[in-house]
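Engineer: return a 3D structure for these sequence lines:
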Amino acid sequence: MKHPNHKNALCLENVRLFHDGSKLFELNVNVQPGEVVTIMGPSGSGKSSLLNLISGFLPPSFSFTGRVVLDDVDITDADPAQRKVGLMFQDPLLFPHFNVEENLMFGLPAGGSHHERCNKVRAALDAVNMADLGRRDPLTLSGGQQSRIALLRVLLSEPKALLLDEPFSALDSGLRGKVRDFVFSQAKAKKLPTLLVTHDHADADMSGGQIITI
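Structural biologist: Next up is the predicted model:
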């Protein structure tokens, strides 16, 4: 079903989330292309569950009403694989048995020759000055490097929206700002509507977008 406005935006329309029948929150928000909207709230308030709702992985103990519209398409009941939503977590979740290039290759949509896929991955690494990391074992990378590779893998999947679930919280203070700047700059450069879940006020302040407390 088409939605008449909000081209390229992520729109939560009258979304109410319930856990075991009890309402956690209600949201109406439009996240515009390149905008980072931050969701803050205490543990148990439903922040991460909101991302599960949007991506199609809400556990059965939760229920919701309302609609999720992405790029003018109602994805509320769509199969998770068809939603075109990219997820980045606190843990980079890189495959230890793949090198960096192979990890990134995993993120690419199906299609194209092996040569073409390798070229896409190498171009992505080169664009962010990480070309020398392609053959590395991901476990030999620093935390900041792993986070950057995790984001590149998400971006190579060609999402239409980006969901960030506490992605900087495992990093030390020195790295946190650098990785945060990298993630936000990539989201804006790709014009992705981005929803950030965090406990950290600095993350929220640096996002430059609306901050919503639930």
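
Engineer: make it CA atoms for all contacts and neighbour counts henceforth
Structural biologist: OK.

Engineer: following the lengthiest helix in the chain, which helix or strand shows up next?
Structural biologist: Using DSSP state H, we find that the single longest helix of the chain is helix 173-189. Per DSSP states H and E, helix 173-189 leads on to strand 194-197 as the next helix or strand towards the C-terminus.

Engineer: please give me the structure for this one as well, since I'd like to look at both together:
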Amino acid sequence: MDKGLVLQDVVIAKGGNVLLRVDHTIGPGEVLTVMGPSGVGKSTLLSFVTGTLATEFSATGRVLLDGHDITEAPAHLRRVGILFQDDLLFPHMSVGANLAFGLARGGSRAERAAKIAEALSEVGLEGFADRDPATLSGGQKARVALMRMLLSDPCALLLDEPFSRLDAALRAQVREMVFARARVRALPVLMVTHDAEDAAAAGGQVIVLCNDA
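Structural biologist: Take a look at the predicted model:
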């Protein structure tokens, strides 16, 4: 079985106008960066991969993940994790409860608590399970969002400009943490950004989309 994320002859259009064409294989632990200005279709590509493409867009081509064709699979069965600009933590839940949301059903309460504690420890947030997300810094929220997504056991990771709201120093730190976790787990990563530093830090191939309008 071929591991990785394959975007096979993907073409996305809106109103008869082609927005992007991508034909690329992202191997385990590799990062493909898609760059371009706002409105050029970067996030639309991620929506196609996650199975949430809006109806005003049309798409052809296939998405393969670890050898399985997931092009027509329901979004919740695709095993694709995604991080956005905003951390999207649930404000009415504790940090631990937010992480528990990412865990698959099953296992005893003690087993689930142990996984949550291990996840927090991995990103330097030991003892934060009972904290209110509102009390966390931007970097801490980003770490919790990352681990919640990883606890869902994805087979690929999508990044929708997740570092853009962080200041320069924190941005570099969180960015390296995300890429390192992806490498350790051998996850193929598809990142969209307009920031050249993000692309350079990713270290993989870069596709540049142009807005011809």
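
Engineer: and the helices in the second structure?
Structural biologist: Here the second structure has its helices, by DSSP H, at 42-50, 95-102, 109-122, 138-151, 168-184, 196-202.

Engineer: and for the fifth one, what span of the first structure is it aligned with?
Structural biologist: Put plainly, it is helix 168-184 of the second structure. Under TM-score structural alignment, helix 168-184 of the second structure corresponds to residues 173-189 of the first structure.

Engineer: also the last one?
Structural biologist: Residues 201-207 of the first structure are where helix 196-202 of the second structure aligns, with TM-score structural alignment as the criterion.

Engineer: swap in the second one?
Structural biologist: Against the first structure, the aligned range for helix 95-102 of the second structure is residues 100-107 (TM-score structural alignment).

Engineer: what about the matching stretch, how far off from the second structure?
Structural biologist: Following the fit onto the second structure, the mean deviation recorded for stretch 100-107 of the first structure is 0.4 Å by mean C-alpha distance after the TM-score superposition for the first structure.

Engineer: how far away from the center of its chain is that stretch?
Structural biologist: Mean-position distance between stretch 100-107 of the first structure and its chain equals 17 Å (C-alpha atoms, centre = their mean, to the nearest Å).

Engineer: now stretch 48-61 of the first structure
Structural biologist: Relative to the centre of its chain, stretch 48-61 of the first structure is centred 13 Å away, using C-alpha atoms, centre = their mean.

Engineer: equivalent analysis for stretch 146-160 of the first structure, please.
Structural biologist: On C-alpha atoms, centre = their mean, the centre of stretch 146-160 of the first structure falls 8 Å from the chain's centre.

Engineer: check stretch 183-190 of the first structure too.
Structural biologist: Relative to its parent chain, stretch 183-190 of the first structure has a centroid offset of 11 Å by C-alpha atoms, centre = their mean.

Engineer: buried sites along that stretch?
Structural biologist: 183, 184, 186, 187, 190 (16 or more other C-alpha atoms under 10 Å).

Engineer: now those residues as TSV including distance to residue 149 of the first structure?
Structural biologist: Output for these, formatted as TSV (distance: C-alpha to C-alpha, whole Å):
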residue	distance to residue 149 of the first structure
183	11
184	14
186	12
187	14
190	16
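
Engineer: for the equivalent of residue 117 of the second structure over in the first structure, what are its contacts?
Structural biologist: Per TM-score structural alignment, the equivalent position to residue 117 of the second structure in the first structure is residue 122. Neighbour list for residue 122 of the first structure: 101, 131, 134 [criterion: C-alpha atoms under 8 Å, 6 or more residues apart in numbering].

Engineer: repeat for residue 106 of the first structure
Structural biologist: Each residue near residue 106 of the first structure by C-alpha under 8 Å, 6+ apart is listed here: residue 153.

Engineer: also residue 207 of the second structure?
Structural biologist: Contacts for residue 207 of the second structure (C-alpha under 8 Å, 6+ apart) come out as 32, 33, 34, 35.

Engineer: thinking again about what came up before, who are the packing partners of the longest helix of the first structure?
Structural biologist: If contacts are counted by 3 or more C-alpha pairs under 8 Å, 6 or more residues apart in numbering; DSSP states H and E, helix 173-189 of the first structure sits against helix 143-156.

Engineer: return the residues in contact with the aligned residue in the first structure for residue 50 of the second structure.
Structural biologist: In the first structure, residue 50 of the second structure lines up with residue 55, judged by TM-score structural alignment. When contacts are counted by C-alpha under 8 Å, 6+ apart, residue 55 of the first structure touches 80, 83, 85.

Engineer: so which of those is the most crowded?
Structural biologist: Greatest neighbour count in those, by other C-alpha atoms under 10 Å, goes to residue 85: 25 neighbours.

Engineer: that residue matches what in the second structure?
Structural biologist: Counting by TM-score structural alignment, residue 85 of the first structure lines up with residue 80 in the second structure.

Engineer: now do the same contact list for the most centrally placed residue in the first structure.
Structural biologist: For the first structure, residue 163 is the residue whose C-alpha lies nearest the centre (C-alpha atoms, centre = their mean; 2.8 Å). Counting by C-alpha under 8 Å, 6+ apart, residue 163 of the first structure touches 51, 85, 86, 87, 88, 194, 195, 196.
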